[in-house]
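Engineer: structure here, sequence nowhere to be found:
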């Protein structure tokens, strides 16, 4: 394996390269945690480390050892190398280029937390390199990318966990919600509303010097080549230390070139639970209608006409026609969470509460024993990594598999396409294409910048 991108912390921060051989991690003092012996603990690597990348890494120390990290920002990479070293007693190897990680035979699985436009390329190449994959949500930037990932999972037999943690770590309330629906506690479901918040528009964001520590061309990767843009004001708290307004860093979610706004951010959580409860995780909608929406810039033929401001929808109300005549509303208004309404009642659930008469009635009329475990398919895992590793051992797909995730995410992608084109879309859930609308179908995929094609 070539290792010309492997670096120490000092060399990371200086932007230098060093040649060295990657080593297999020895047993650590914390190997006894979680599993019975050192040999039971898989070896992981994380690709993409800002914010959620560190979150999923630190949640996994109990179950796995980290041999390598990769990020295109030298400061982020260096900081995380130090944090992992402190946590597990040995520094992981550091790379700017994730392909160096895929070359290594000692790594069992990769955790991917890059911006969304990188997910599919890395995930597909990782599976072909023999790695199991944990990838943050939303899994894809386009619907066709989801079809490709499904094909490769089936072809390679690799285990693939999508990071929709409401199925595990925030699960108790959501599993109870699914069980309430499954056991008829609101009668026949008629409507489900997913509140996912809106976004703010941005001011004009000027072209700015690329930070010295950031490889901007590699950050863009498969996306079009554009200048780096940023305003000097820094974001506080989550995502701190980066510009509040930019076309990179935490703000990537606000640009269709790299993500899908709130529809694929919070939507990937709440629409997932809604589909799970409706039993629609392996089907899809018949129609997606943008009832009300605000795009922050002018669009022409589905594409923004300016490139210096956020372009994902800031406000929206989308109506989705689901199987069995269920109406789904996805809205930026109201409480963040999911409201289920049926012929016999309604209730609301989010990460902090589950409320409503059907929930109150549980005190006198509880769900049957094992109802929640029945929804989950067995004992509920303590976190997403534990479920992933259980699946790696059994060679069965985990609780958040690519098929159910993609079916749900198609609703979110179609909602964005409908707003960009300003019209309702009729969806063929079997063919997975828009009915009679070639222009809309052109948005099911995207051009890949030369030099960043998927290596298959």
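Structural biologist: The structure has been received and is ready for your questions. Note that the coordinates shown come from a computational prediction; the quantities given were computed from them, not determined experimentally.
Engineer: make it CA atoms for all contacts and neighbour counts henceforth
Structural biologist: Will do.
Engineer: element containing residue 130, please.
Structural biologist: Assigned by DSSP states H and E, residue 130 belongs to neither a helix nor a strand.
Engineer: tell me where the stretch 51-200 of the chain has strands.
Structural biologist: 65-70, 93-95, 109-112, 132-136, 160-163, 189-195 (DSSP state E, counting those that start in this stretch).
Engineer: would you format those strands as JSON lines with mean neighbour count and distance to residue 450 included?
Structural biologist: Shown next, in JSON lines, are those (neighbours: other CA atoms under 10 Å; distance: least, CA to CA, whole Å):
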{"stretch": "strand 65-70", "mean neighbour count": "28", "distance to residue 450": "22"}
{"stretch": "strand 93-95", "mean neighbour count": "25", "distance to residue 450": "22"}
{"stretch": "strand 109-112", "mean neighbour count": "28", "distance to residue 450": "22"}
{"stretch": "strand 132-136", "mean neighbour count": "26", "distance to residue 450": "24"}
{"stretch": "strand 160-163", "mean neighbour count": "27", "distance to residue 450": "27"}
{"stretch": "strand 189-195", "mean neighbour count": "23", "distance to residue 450": "38"}
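Engineer: one more structure, for comparison:
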């Protein structure tokens, strides 16, 4: 088995693109058994099915067969089992306990789309059970969880893809943005601004009976035992069909106990592209400064003083001092996307547009042939799952590897710690710890609830 950390991405993607073109994919369990069949498709299972769980599953049926689903909500589980059979004509088994999935020898990889506070436990246990892993972003709830996942990837040699899909999708717009920078179209970068939207607080949310079919204790898992809360108003649009205000379902992103608010949600996308463009995927900032922020509830010693309202930031401006003293600004103001400013110009990129004079100049002065592929490391995969499956065949890490993701996500985690404590943090990117602040360093990890510790 090759080294789990990518040593030559160009060679890796040339190999995996060839695998994708021929359809020659070998699942990890097959490799273990020493069997190689050009007709074999990898066998997947999805853990966590609501919204994004079904989204990544439905995109992946082109490349893999799904043998099992797991979800702690019986209604969500049953609904998605039916959708899979309708889409593929094949039935899958359903489980309320994800460990039943990990016990199966016929499953090569798992796709994890649970709330964030479950990601690390399931990911680690899946790798130790011999499964490759595709896990949604943000990968972790704390910085130390990221370090643990890195150790287990290295220990087991499993292939691990993080769901930061902007690296492959959105019409290659973000790859083109990085290619512009590498070709010197804006000169030396002097500032990067990531607009990731603000959020709203909530009314007081009462404790009510748990909805029928939902195993609330399992949903909480490693998090502290608390009552289920919800108001009757329902959410519309994406994430609809659930209460608008709750500590479960779609709104768990607004609670530090289960996620990191907008900082870890949109931040995990745009800060990822920003650090990639800066060439800082193997390093990090030396300082995080909370210039301004608003929290929806009162805090004391870094913890909310009430437990019946959303508690993640609603507005913020964070400055991360990146290598070369380049400021990386993360803000809730302005357009959602990334503004790159250099000594020779500037441009803006998001999922809908790539604009600015350097972009307009491409009409008369296009990028060199292969510039986008050079950013990616080879031919760009059809989508994120194609890249993952090809990496499973090559046994090398995919485009969204855990190391670059964790380095980027450390910025988002540190920003949240700085907001919670209301002060600037000095960060040692080599030791990966906060300098001279024992209280802040305590936020780098969390204690799992008894009975839900990581099984190692």
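Structural biologist: Perfect, thanks for sending it. Model, not experiment: these values are computed from the prediction.
Engineer: about what we covered before: okay, the strands of the stretch 51-200 of the first structure in JSON lines with distance to residue 379 of the first structure next?
Structural biologist: Formatted as JSON lines, the strands of the stretch 51-200 of the first structure follow (distance: least, CA to CA, whole Å):
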{"stretch": "strand 65-70", "distance to residue 379 of the first structure": "24"}
{"stretch": "strand 93-95", "distance to residue 379 of the first structure": "35"}
{"stretch": "strand 109-112", "distance to residue 379 of the first structure": "23"}
{"stretch": "strand 132-136", "distance to residue 379 of the first structure": "20"}
{"stretch": "strand 160-163", "distance to residue 379 of the first structure": "17"}
{"stretch": "strand 189-195", "distance to residue 379 of the first structure": "27"}
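Engineer: ok, which of those strands comes nearest residue 201 of the first structure?
Structural biologist: Each of these has some distance to residue 201 of the first structure by CA to CA; the shortest is strand 189-195, at 18.9 Å.
Engineer: report the mean deviation for that closest one after fitting onto the second structure.
Structural biologist: Comparison of strand 189-195 of the first structure with the second structure after fitting gives an average deviation of 0.2 Å (mean CA distance after the TM-score superposition for the first structure).
Engineer: tell me what whichever helix or strand comes after that strand is packed against?
Structural biologist: For strand 189-195 of the first structure, the following helix or strand on the C-terminal side (DSSP H and E) is helix 216-220. Contacts defined by 3 or more CA pairs under 8 Å, 6 or more residues apart in numbering; DSSP states H and E place helix 216-220 of the first structure against no helix or strand at all.
Engineer: mean shift of helix 216-220 of the first structure relative to the second structure?
Structural biologist: With mean CA distance after the TM-score superposition for the first structure, helix 216-220 of the first structure departs from the second structure by a mean of 0.2 Å once superposed.
Engineer: buried stuff in that helix?
Structural biologist: Within helix 216-220 of the first structure, the residues that qualify as buried are 216, 217, 219, 220, counting by 16 or more other CA atoms under 10 Å.
Engineer: of all the strands of the stretch 51-200 of the first structure, which one is nearest residue 7 of the first structure?
Structural biologist: strand 93-95 (5.4 Å).
Engineer: from the contact counts, what lies against that closest one?
Structural biologist: Here strand 93-95 of the first structure touches strand 6-7, strand 65-70, helix 74-88, going by 3+ CA pairs under 8 Å, 6+ apart.
Engineer: quick one: the residues in the second structure that that strand pairs up with.
Structural biologist: Residues 93-95 of the second structure are where strand 93-95 of the first structure lands when matched by TM-score structural alignment.
Engineer: what about that stretch, distance to the chain center?
Structural biologist: Averaged C-alpha coordinates place stretch 93-95 of the second structure at 25 Å from its chain's average position (CA atoms, centre = their mean, to the nearest Å).
Engineer: ok, and the closest non-adjacent residue to residue 383 of the first structure?
Structural biologist: Nearest-residue entry for residue 383 of the first structure: residue 169, 4.9 Å, with adjacent residues in sequence omitted and distances by CA to CA, 6 or more residues apart in numbering.
Engineer: who wins for proximity to residue 342 of the first structure among the helices and strands packed on strand 93-95 of the first structure?
Structural biologist: Ranking these by proximity to residue 342 of the first structure (CA to CA) places strand 65-70 first, at 46.5 Å.
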